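Novice: attaching a predicted model along with its sequence, questions to come.
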Amino acid sequence: MPVKLQAESAGGCYAQLPYFHQIGITNTLEINRERAIDYLNTRDNVYVFDGFAGWDPKYRIKVRVVCARAYHALFMNNMLIRPTEEELAQFGEPDFVIYNAGQFPANRFTTGMTSTTSVEINFKRMEMVILGTEYAGEMKKGIFIVIHYLQPVKFGQLSLHSSANIGMEKGDVTLFFGLSGTGKTYVLLHHTSHAADPNRELTGDDEHVWSDTGVFNIEGGCYAKCINLSAEKEPEIYRAIRFGSILENVVFNPSNRLPDYNDVSTTENTRCAYPIEYIPNARIPCIADQPEQHHHAYVRCLSSHQKTSGTEDGVLEPIPTFSMCYSAPFIVLHPGRYASMLASKMEVTQASCWLINTGWVGGKFGTGSRCPLKYTRAIINAIHSGSIVSATYTTYDIFGLQSPTSMAWEDTEAFEKERIRLANMFAKAFKGFEDQVDSAVKSAGPTVTI
């Protein structure tokens, strides 16, 4: 529908937050904002979608998306929470606005700009401006950045890069932390499917808030990888790809319009965005009680994972790296703040904590292999049933973690070398954050000399 937009002064630049990457200066923000609105005003049709970020009405924010492509509007229709007719009629003014003029480039000669692509968030105006990129995921990431600021600062609640599910019988809640490529969506959907476990419901696959009353999903949809997708291996995701879903970077046959999920000629990072109700075991509304299973505060503050070829450009084999709170691209506050909030939640709820390796086992890349999904599911089942507690454990001297006595690596000497190397990586990476975390978090780190 035609919508006339008025360009105004941006009235301020990015909030001065220590862990938020700032692009440009106040004048640059004003120029890019006006450039985006001017472009949108030249379009015959502008698409506007109003939705919510956050299922809990007490903590959600109202988001308005203004864009020039129906594709972008449909993407956010899937990823945000869709209002009812009554909620839409009473929507009023949004708390946050996205101006997506991604088809139009930024002026790279503007002071502070280095390319024709610009993705900017203004916390004073509560706006996001996109120029020079049509990647729809920028809007999803932008909302997550805003949530990572507003939930701790405005609402006093903890934002999480995690998936979650709920036991139907006991109502027990499990959070699965991890970055893209670590199996968050894949493991979760298999574990909540009718075939794998008909006794658990899905609340969401990627973004949650742990509030003072429980856990709620930020999004209204899922954003799943499609590489090598098949009805046999991933039936839930496969069946969710139907009318209304969005496929990204997927090659298809133009004559019969059938997608080829095995074709990686464009990229291995192929994706699908679909409403969460397309998953049979989804709990609507996506709200749960207090969790019973999650990760450790130190590991969340400085989390280790593997860059994988399906998610990272130019990566041909797994590379150890770190991501603060599993959310390095999104967090705007010091990671110690999120870690302290997590520790407090753990203490209040007396929730248990498990670290599950979905990466390489039996040896480093080239020797070992990625942990099979059936083993991961078996571990999660044992956690939920409580049977894992009766296993025999040993405490490793470096990390201080209790692990089952059975060893997956045949080469114990190689295992010790890798364990010490990883501990040194943790200690070195943590140096940049230890000045703003308490002694309890510091002492949870590996005991090793760099």
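Specialist: Cool, the structure landed.
Novice: CA only for contacts and neighbour counts going forward, please
Specialist: Will do.
Novice: buried residues of the lengthiest strand in the chain, list them for me.
Specialist: The longest strand of the chain (DSSP state E) is strand 158-167. Buried residues in strand 158-167, counting neighbours by 16 or more other Cα atoms under 10 Å, are found at 158, 159, 160, 161, 162, 163, 164, 165, 166, 167.
Novice: contacts for it?
Specialist: With Cα atoms under 8 Å, 6 or more residues apart in numbering as the test, strand 158-167 has contacts from 147-148, 151-152, 172-179, 184-185, 188, 192, 199-211, 288, 325-327, 338, 341-342.
Novice: keep only those of the residues you listed that are in strands.
Specialist: Judged by DSSP E, the subset of the contacts of strand 158-167 located in strands is 173-177, 200-204, 207-210, 288.
Novice: which residues are in contact with the closest residue to residue 253 other than its chain neighbours?
Specialist: Leaving aside its sequence neighbours, residue 253 sits nearest to residue 259 (Cα to Cα, 6 or more residues apart in numbering; 6.3 Å). Contact partners of residue 259, counting by Cα under 8 Å, 6+ apart, are 250, 251, 252, 253.
Novice: quick check: residue 259 vs residue 223, distance?
Specialist: Distance of residue 259 to residue 223, computed by Cα to Cα, to the nearest Å: 17 Å.
Novice: give me the buried entries from the contacts of residue 259.
Specialist: Neighbour counting over the contacts of residue 259 (16+ other Cα under 10 Å) leaves 250, 251 as the buried ones.
Novice: comparison target below:
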Amino acid sequence: MQEFGIKSRNGFDAYDFKPTVVKWNLGPAECTEEILSRGEGVLTDRGSVMVDTGKFTGRSPKDKYTVEDPNTKDSVWWGKINQPISQEKFDYLKKVLIESFEGETLYVRDMYAGADPNYRLNVRSYNTLAWQHMFNYNMFIRPSEEELENFEANWTIICNPNFEAENYQELGMNGKNFAIVNMTTRELIIGGTAYAGEMKKGIFSVLNYVLPHDHDVLSMHCSANEGKDGDVAIFFGLSGTGKTTLSADPNRALIGDDEHGWTENTVFNFEGGCYAKSVDLSEEKEPDIWRAIRFGAIEENTRFFDRSRKIDYENTEVTENIRVSYPLHFIDNAKAPSIGAIPKNIFFLTFDAFGVIPPISRLSKGQAMFHFISGYTSKVAGTEMGITEPTPTFSACFGAAFLPLHPAKYAELLGKKMDEQEVNVWMINTGLNGSGSRMKLRETRAMITAALEGKLDNVRFEQHEEFGFEFPTACEGVAPEVLNPRATWTDAIKYQEECNKLVDLFNKNFEKYTAGCSAEILAGAPKKG
């Protein structure tokens, strides 16, 4: 692959442009100096830097594209998530994007994506913003000085937030900004947006293609931790289900909080850092994140209390998607390197606002594959404007926005892992029961601990009539009546109505995946009682 036309660390021979300065692999102190001197951000009272991401304060899914070519035409799951763009248009945009670096200071970083050296990507990023250069230092895995001397990139990120595709309509695009992946030339180009999450999630999408497609490795949008005896647990869950809280356990080492791969003998983190939501953050609610905010952390789109440099985490005047990035080693119990053994337990976390999913259930292989593809949770009244009753949300494999392949590919890999390796799959409902009360965090932790420690192995289980999975009749630290959702309802007819309503929603959502799914996956679907 021709890497950005760079033949040496100071040569730009392939394109007709010349940046003013090129700076390579700056550390946190150097990056902070650059950010402050260039006016890209300000220092907070805790030593972190605060920056604004401009027009875009989150990812822009409708402006994400994948190059359609002979290699991807029949493998990518094309549609709204994976919008095709031609090689010709990609080449044009890459050329004009690179030429927009004329006269800019260019920040270049070499980094890894993937803690397992057998499957990692060697990524080189080109940025015009010092804080994005520092973001990549935080979020990707940092090579040693010795590794940097002989670093050879096999993937490239090229990003200029100030470049916009004015002729986007001619190009058949939705707007002036874009994030485009080329799986064949191994490049990610980004223009018109300063939201750094586009780089992080762009490479995640790449790994979600490369690992399952080329290596039969399951890529996952999940957190993972490890017990003192080396047992690994994986937590899947959409926003509001408690994934961060429940995977943060002082008695277990954190492997990672967001992106992982599962090989024949390892679970490994894709990243070298954390990118945490910080809205309403407090030391009491999230002590690990709170303590990680110090020199070297980057806080995005936050605001200060008046006449101070103290951040007001309740202030969402810019966006509710305020975030902080920091290296993984800022977490006290983070594992280094961030690799563990194969998992013994997998937890699907859901907030069931209908009150019919048990607080803990054990899933069969078919049920696990079906519910993995479904990726269910629900929003409740008051969480968003216009939400007046429980609203189901489904996101395939708990990360639909980042799946280049059909969701069934990931589900089949999960099923294969379950066949080859002894692993339990559990559904955890952190939402409501029949009384309308939310599951108590203390009881949820007790159930997860019981599952992790094997205390449920010899307990009697009952089968959920509609969903088919089994739930325990006893668990240490949890009242027996809590375990059976039907027992928490005073109105049996209403329970059945709500249960059947949720079954219908599951099956309607799954219609778009049916054609690509095996009979075993389809057999895991719930049925009306």
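Specialist: Now that the structure is in, tell me what you want to look at. Everything numeric in this text was worked out from a predicted model, so none of it was measured.
Novice: about what we covered before: in TSV: the contacts of residue 259 of structure 1, plus secondary structure and distance to residue 143 of structure 1.
Specialist: Putting the contacts of residue 259 of structure 1 into TSV (DSSP: H, G, I helix; E, B strand; the rest coil; distance: Cα to Cα, whole Å) gives the following:
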residue	secondary structure	distance to residue 143 of structure 1
250	coil	24
251	strand	28
252	strand	30
253	coil	33
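Novice: can you lay out the contacts of residue 259 of structure 1 as JSON lines showing distance to residue 13 of structure 1?
Specialist: Output for these, formatted as JSON lines (distance: Cα to Cα, whole Å):
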{"residue": "250", "distance to residue 13 of structure 1": "37"}
{"residue": "251", "distance to residue 13 of structure 1": "40"}
{"residue": "252", "distance to residue 13 of structure 1": "42"}
{"residue": "253", "distance to residue 13 of structure 1": "45"}
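Novice: which of the contacts of residue 259 of structure 1 sits closest to residue 110 of structure 1?
Specialist: The nearest member of those to residue 110 of structure 1, counting by Cα to Cα, is residue 250 at 34.5 Å.
Novice: now do the same for the closest one: its match in structure 2.
Specialist: Residue mapping for residue 250 of structure 1 onto structure 2 gives residue 302, with TM-score structural alignment as the criterion.
Novice: what sits against that match?
Specialist: Counting by Cα under 8 Å, 6+ apart, residue 302 of structure 2 makes contact with 50, 51, 52, 311, 312, 313, 315, 316, 318, 322, 323.
Novice: turn the residues you listed into TSV, columns for secondary structure.
Specialist: Shown next, in TSV, are the contacts of residue 302 of structure 2 (DSSP: H, G, I helix; E, B strand; the rest coil):
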residue	secondary structure
50	strand
51	strand
52	coil
311	strand
312	strand
313	coil
315	coil
316	coil
318	coil
322	coil
323	strand
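Novice: among the residues you listed, name the buried ones.
Specialist: With burial judged by 16+ other Cα under 10 Å, the buried subset of those is 50, 51, 52, 311, 313, 315, 318, 322, 323.
Novice: counterpart of the third one over in structure 1?
Specialist: Residue 52 of structure 2 is assigned no aligned equivalent in structure 1, the criterion being TM-score structural alignment.
Novice: how far off centre is the longest helix seen in structure 2?
Specialist: Determined from DSSP state H, the single longest helix within structure 2 is helix 492-510. Distance, stretch centre to chain centre, for helix 492-510 of structure 2: 29 Å (Cα atoms, centre = their mean, to the nearest Å).
Novice: what stretch of structure 1 does the next helix or strand after that helix fall on?
Specialist: Helices and strands here follow DSSP states H and E; after helix 492-510 of structure 2, the next one along the chain is helix 519-522. Mapping helix 519-522 of structure 2 onto structure 1 (TM-score structural alignment) gives residues 439-442.
Novice: what packs against the longest helix of structure 2?
Specialist: helix 365-374 (3 or more Cα pairs under 8 Å, 6 or more residues apart in numbering; DSSP states H and E).
Novice: give the other helices and strands that the helix it packs on contacts.
Specialist: Using 3+ Cα pairs under 8 Å, 6+ apart: helix 365-374 of structure 2 touches helix 407-420, helix 492-510, helix 519-522.
Novice: and residue 437 of structure 2, which of the ones you listed is closest to it?
Specialist: Closest to residue 437 of structure 2 of those is helix 492-510 (Cα to Cα; 14.7 Å).
Novice: how big is the angle separating that closest one from helix 365-374?
Specialist: 70 degrees (axes from the mean of the first three to the mean of the last three Cα atoms, to 10 degrees).
Novice: give the buried residues for helix 492-510 of structure 2.
Specialist: Applying a neighbour-count criterion of 16+ other Cα under 10 Å, one finds 495, 496, 499, 500, 502, 503, 506, 507, 509, 510 buried in helix 492-510 of structure 2.
Novice: just those residues now: which is nearest residue 405 of structure 2?
Specialist: The closest of these to residue 405 of structure 2 turns out to be residue 510 (Cα to Cα; 16.2 Å).
Novice: residue 449 of structure 2 should be in a strand, yeah?
Specialist: No: judged by three-state DSSP, residue 449 of structure 2 forms no part of a strand; its state is helix.
Novice: and it, what pairs with it in structure 1?
Specialist: Counting by TM-score structural alignment, residue 449 of structure 2 lines up with residue 381 in structure 1.
Novice: quick one: contacts for its match?
Specialist: Counting by Cα under 8 Å, 6+ apart, residue 381 of structure 1 touches no other residue.
Novice: what number of residues lie near residue 45 of structure 1?
Specialist: A total of 15 residues lie near residue 45 of structure 1 under the criterion other Cα atoms under 10 Å.
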